[in-house]
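>>> Got a predicted model here, sequence first, then my questions.
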Amino acid sequence: MYRGYRHAVGPLGQDEPVTDHYPQDTLATRADDGTLTLEVTDRWNTPLGKPNGGWVLAAMLRAAMDTTDVGRPAVAAITYFASPEPGTTATLTVTPVKLGRRVQTVDVDLGCDGRPLARMTASFARDHHGPSQELGAAPALPDPATLPDPRELGMPTDGLFGRIEYRMAEVPGWATGEPTGDPTTTLWQRLDGGTAIDWPAVALLTDASPPPVMELGQMKSMTVQLTVHFHRLPEQGGWVASRFSTRHVAEGFHEEDGELWDDQGRLLAQSRQLAILL
């Protein structure tokens, strides 16, 4: 979904008090006729004025988990057709595809007034235990407590900026109008105020930070398709060390690979998305 940012962080409208809106804003409501609805709020808007795609994925994943007898997510793949409009009510349709003994697969469709907005296919694992071997390493980042809060340096608290906290070891080149040419980003992220990270929040954080393609001077990007592989939840919640990179830009499309790690150096999730430059 839309992830564009401006060269300099400046006022985007009236700031609102920072509040923990995450649980209520990703929760669908079931009507008497069984219809699931989701209120589309501007609290998760990017600076382009559209809801963040990570928030859309989190809400759809939560709907699948709340309405179907599945285990924990193993993979979720979402294709975005159009952005929901803030202030509208979207409809969710959850369709079990196969509820097997080891893997349960569910489709979720999001639409508004008969217009399709997104489709997610997710597979879940129930009571599955197997070997684990980690061959990678978390990004080397300073303690987040030692890094400045961008919101105290002028970043507004409306929209997505007020829902997610960021800590970066250095100011990104794109933020000063001097992109570095290296489309790689490492940073700490967490839900505002340290709200506990659940599975939908893991999905959200794979698509909630400034896209690294901005270091190529490309300031506006829209996600077309996003796939997330889920590994585990953080043991203590809180800060998530994140690494995102782009290696290929072709005819206006680019990929973005991501990794999320907890503060103990344990891999939480991997992601890959296809996005289009605007």
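Yep, that arrived. For clarity, every value in this text was computed on a predicted model and none was experimentally measured.

>>> When you work out contacts or count neighbours from here on, use the C-alpha atoms and nothing else.
Will do.

>>> Quick one: the strands in the chain, in order.
29-30, 36-39, 72-80, 89-99, 103-112, 115-125, 164-167, 184-191, 221-230, 240-245, 249-250, 253-262, 267-277 (DSSP state E).

>>> For these, give me TSV that also has distance to Met65.
Written out in TSV, the entries for the strands of the chain read as follows (distance: least, C-alpha to C-alpha, whole Å):
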stretch	distance to Met65
strand 29-30	13
strand 36-39	13
strand 72-80	8
strand 89-99	10
strand 103-112	9
strand 115-125	9
strand 164-167	23
strand 184-191	20
strand 221-230	14
strand 240-245	23
strand 249-250	35
strand 253-262	21
strand 267-277	18
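
>>> Using CSV, please lay out those together with distance to Leu57 and mean neighbour count.
Compiled in CSV, the strands of the chain are given as follows (distance: least, C-alpha to C-alpha, whole Å; neighbours: other C-alpha atoms under 10 Å):
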stretch, distance to Leu57, mean neighbour count
strand 29-30, 16, 16
strand 36-39, 12, 20
strand 72-80, 7, 21
strand 89-99, 12, 18
strand 103-112, 10, 20
strand 115-125, 8, 21
strand 164-167, 15, 22
strand 184-191, 15, 23
strand 221-230, 9, 22
strand 240-245, 18, 24
strand 249-250, 24, 12
strand 253-262, 15, 22
strand 267-277, 12, 21
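
>>> one more structure, for comparison:
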Amino acid sequence: MMTAEHPFDRAIALHSETGAERTGHTSPDYWNAISPFGGTTAATMLQAMLEHPDRLGEPISLTVNFAGAIKPGNFRVQARPARTGRSTQHWLAQLHQGDDPAPAITATAVFALRRDTWSDTESAMPSHAGPEGLERYAPPMRLPFLERYDIRYVDSHPFAGGASSQTQCWIADVPPRPLDAAGIVAHCDAYIPRIFVRRGRPTPIATVTLTVNFHADAASLAERPCTLAFAQARANAFRGGFHDQEGRLWAEDGRLLATTHQMVWFKE
């Protein structure tokens, strides 16, 4: 479900130039410290595939690689199906800016026609009180994209430091927006970096690669719209200037929406 006037939908909007290329513009509403919020960039890559006339089915997995810095201004996205089968379709996409022949962003995705089969969900949403009564997260420095999210942590302060990098929080768009595939992608990048949690302070970081696996389809999201999600994330290892991050995202009613994985560069 798309809301045309929502800042997020404006941020990921694309315009057709040719059959294989679409253009967009960075959004000041979703700006990070020195570049656009990676969640909206990843969502833009997915949006180029979702709007492609040759699309088959819905996304089941998306991987976005952040190869170079994105500057304020226009960009071009090229997306094409690399191979289409009877029930799955594999995608390739690139984002370019200016005259640079090298892409700033590369992405792959798998789309599929989902079938009615035996189903079960092993990953259960932790039992926690709702967001009412919890304070909205106030970051140590103001960043435009964080103004677009209402994040409320249910456990210790995210900068507490300690032996565990796990955090759990409620998250919603500001203003509220029903979640769809693009919105889920952005939510999966809204977690505070794990290195911040472990070290108890901010440090320069950059996501290198982000993968989102989708567990909810468009029909279920339309049947039971949700504007509030519960997010859990943790790291497994910090080594050689990189750390991983794995996360899970549930709807307020306990439906598993997505699982996500990242590798993040950090500087001490």
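Yes, it's here. Here the structure is a predicted model, which is why all the values come from computation and not from measurement.

>>> Let me see the TM-score of these two.
Counting by TM-score structural alignment, normalised by the length of structure 2, the TM-score of this superposition works out to 0.87. Behind it: 253 aligned residues with a C-alpha RMSD of 2.1 Å.

>>> ok so, going back, nearest to Trp174 of structure 1, out of the strands of structure 1?
For the strands of structure 1, distance to Trp174 of structure 1 was read as C-alpha to C-alpha. The smallest value, 11.3 Å, belongs to strand 184-191.

>>> what's the matching range in structure 2 for the closest one?
Correspondence between strand 184-191 of structure 1 and structure 2 is established over residues 166-173, with TM-score structural alignment as the criterion.

>>> if we can go back for a sec, relative to Ser132 of structure 1, which of the strands of structure 1 is closest?
Closest among those, once you apply C-alpha to C-alpha, is strand 267-277, at 10.9 Å.

>>> Now do that closest one: distance to the chain's middle.
Averaging C-alpha coordinates over strand 267-277 of structure 1 and over its chain gives two centres that are 9 Å apart (C-alpha atoms, centre = their mean, to the nearest Å).

>>> so it aligns onto which residues of structure 2?
With the alignment judged by TM-score structural alignment, the segment of structure 2 matched to strand 267-277 of structure 1 spans residues 256-266.

>>> Superposed on structure 1, what's the mean shift for the lengthiest helix in structure 2?
Counting by DSSP state H, the longest helix found in structure 2 is helix 38-50. Overlaying structure 1 shows helix 38-50 of structure 2 at a mean distance of 0.7 Å from the equivalent residues (mean C-alpha distance after the TM-score superposition for structure 1).

>>> the inter-axis angle of that helix versus strand 105-112?
With axes from the mean of the first three to the mean of the last three C-alpha atoms, to 10 degrees as the basis, helix 38-50 of structure 2 and strand 105-112 are set at 50 degrees to each other.

>>> what lines up against Arg148 of structure 2 once you look at structure 1?
Under TM-score structural alignment, Arg148 of structure 2 pairs with Arg163 in structure 1.

>>> Revised request: answer the last question for Ala43 of structure 2.
Under the alignment defined by TM-score structural alignment, Ala43 of structure 2 is paired with Ala58 of structure 1.

>>> before we move on, back to that, between the strands of structure 1, which one is nearest to Ala203 of structure 1?
When these are compared (using C-alpha to C-alpha), the closest one is strand 221-230, at 6.8 Å.

>>> Identify the residue range in structure 2 corresponding to that closest one.
Counting by TM-score structural alignment, strand 221-230 of structure 1 corresponds to residues 205-214.

>>> Average offset of that stretch relative to structure 1?
With structure 1 overlaid, stretch 205-214 of structure 2 shows a mean distance of 1.0 Å (mean C-alpha distance after the TM-score superposition for structure 1).

>>> now that stretch: how far from the chain's centre is it?
8 Å.

>>> How about stretch 23-36 of structure 1?
Its chain's C-alpha centre and that of stretch 23-36 of structure 1 lie 20 Å apart, by C-alpha atoms, centre = their mean.

>>> how long is that stretch end to end?
Using C-alpha to C-alpha, to the nearest Å, the end-to-end distance of stretch 23-36 of structure 1 comes to 16 Å.

>>> Can you mark which positions in that stretch are buried?
Counting neighbours by 16 or more other C-alpha atoms under 10 Å, one finds that the buried residues in stretch 23-36 of structure 1 are Asp25, Thr26, Leu27, Ala28, Thr29, Leu36.

>>> One more: stretch 134-149 of structure 1?
By neighbour count on 16+ other C-alpha under 10 Å, the buried set for stretch 134-149 of structure 1 is Ala138, Pro139, Leu141, Pro144.

>>> Closest to Asp66 of structure 1 out of these?
The shortest separation between Asp66 of structure 1 and any of these is 31.2 Å, and it belongs to Ala138 (by C-alpha to C-alpha).

>>> any idea what the closest one aligns with in structure 2?
Per TM-score structural alignment, Ala138 of structure 1 is aligned with Met125.

>>> do the same with Lys98 of structure 1
Taking TM-score structural alignment for the superposition, Lys98 of structure 1 sits opposite Arg83 in structure 2.

>>> distance of the residue lying closest to its match once chain neighbours are set aside from Arg10 of structure 2?
Leaving aside its sequence neighbours, Arg83 of structure 2 sits nearest to His90 (C-alpha to C-alpha, 6 or more residues apart in numbering; 5.3 Å). Distance, His90 of structure 2 to Arg10 of structure 2, using C-alpha to C-alpha: 27 Å.

>>> Over to Leu46 of structure 2?
Here the distance between Leu46 of structure 2 and Arg10 of structure 2 works out to 15 Å (C-alpha to C-alpha).

>>> Before I go, just wanted to say thanks for your time.
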